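**Q** Make a model of this:
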Amino acid sequence: MANEQQSVSVPFFVVLLIAAHVLALIYWIYRLATEKQTQRGKAH
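**A** Modelled structure (predicted):
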C-alpha cells in the first residue's frame, strides 16, 4: 500500500508542474492580448 502512495505522488507533482506552465502561458498570452487592446482604445 505504501508503494502505491509513492507512485501516485510523483505523477501528481508532474501534473502540478505542467498546470503551472500552462497557466503561465495563458497569462502571458492574456497580457499580450490586453496590450494590443489598449493601443486601439475604445473600439467597441
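
**Q** C-alpha from now on. contacts and neighbour counts both.
**A** Fine.

**Q** where along this protein do the helices fall?
**A** In the chain, the helices defined using DSSP state H lie at 2-40.

**Q** any idea how far the residue nearest the centre of the chain is from Val15?
**A** Taking CA atoms, centre = their mean, the centroid of the chain lies closest to Leu23, which sits 1.2 Å from it. Plainly put, Leu23 is 12 Å away from Val15 if you go by CA to CA, to the nearest Å.

**Q** Would you do the same for the sequence below? I want to compare the two.
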Amino acid sequence: MAKEQHLRPWFLDLVPALVVFLAAAHVIALGYWIYRLATDRRAQSQRGKFH
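**A** I've put the predicted structure just below:
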C-alpha cells in the first residue's frame, strides 16, 4: 500500500514560533514595566525634596 500523506494546515507550523514570539514580547513588556516603575519612583522622590 502507498503511504498516506498526512497534510497539516500551514498555520499549525507557525504555532511554536507564535508561542515563542508572544513569550518574548511579554518578557520585554515586563522588563519595560519594571524599568518605568523604578525610574518613576526616583523622579517622585526627587520632586519631594525641592519643597
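
**Q** What residue in structure 2 is paired with the residue nearest to the centre of structure 1?
**A** Matched by TM-score structural alignment, Leu23 of structure 1 corresponds to Trp33 in structure 2.

**Q** Could you check how far its match is from Val19 of structure 2?
**A** For Trp33 of structure 2, the distance to Val19 of structure 2 - CA to CA - is 21 Å.

**Q** can you check Ile34 of structure 2 too?
**A** In terms of CA to CA, Ile34 of structure 2 sits 23 Å off from Val19 of structure 2.

**Q** Same check on His51 of structure 2?
**A** 50 Å.

**Q** Equivalent analysis for Lys49 of structure 2, please.
**A** For Lys49 of structure 2 relative to Val19 of structure 2 (CA to CA), the value is 46 Å.

**Q** Tell me which of the two has more neighbours.
**A** Neighbour count, other CA atoms under 10 Å: between Lys49 of structure 2 and Val19, Val19 has more, with 11 against 7.
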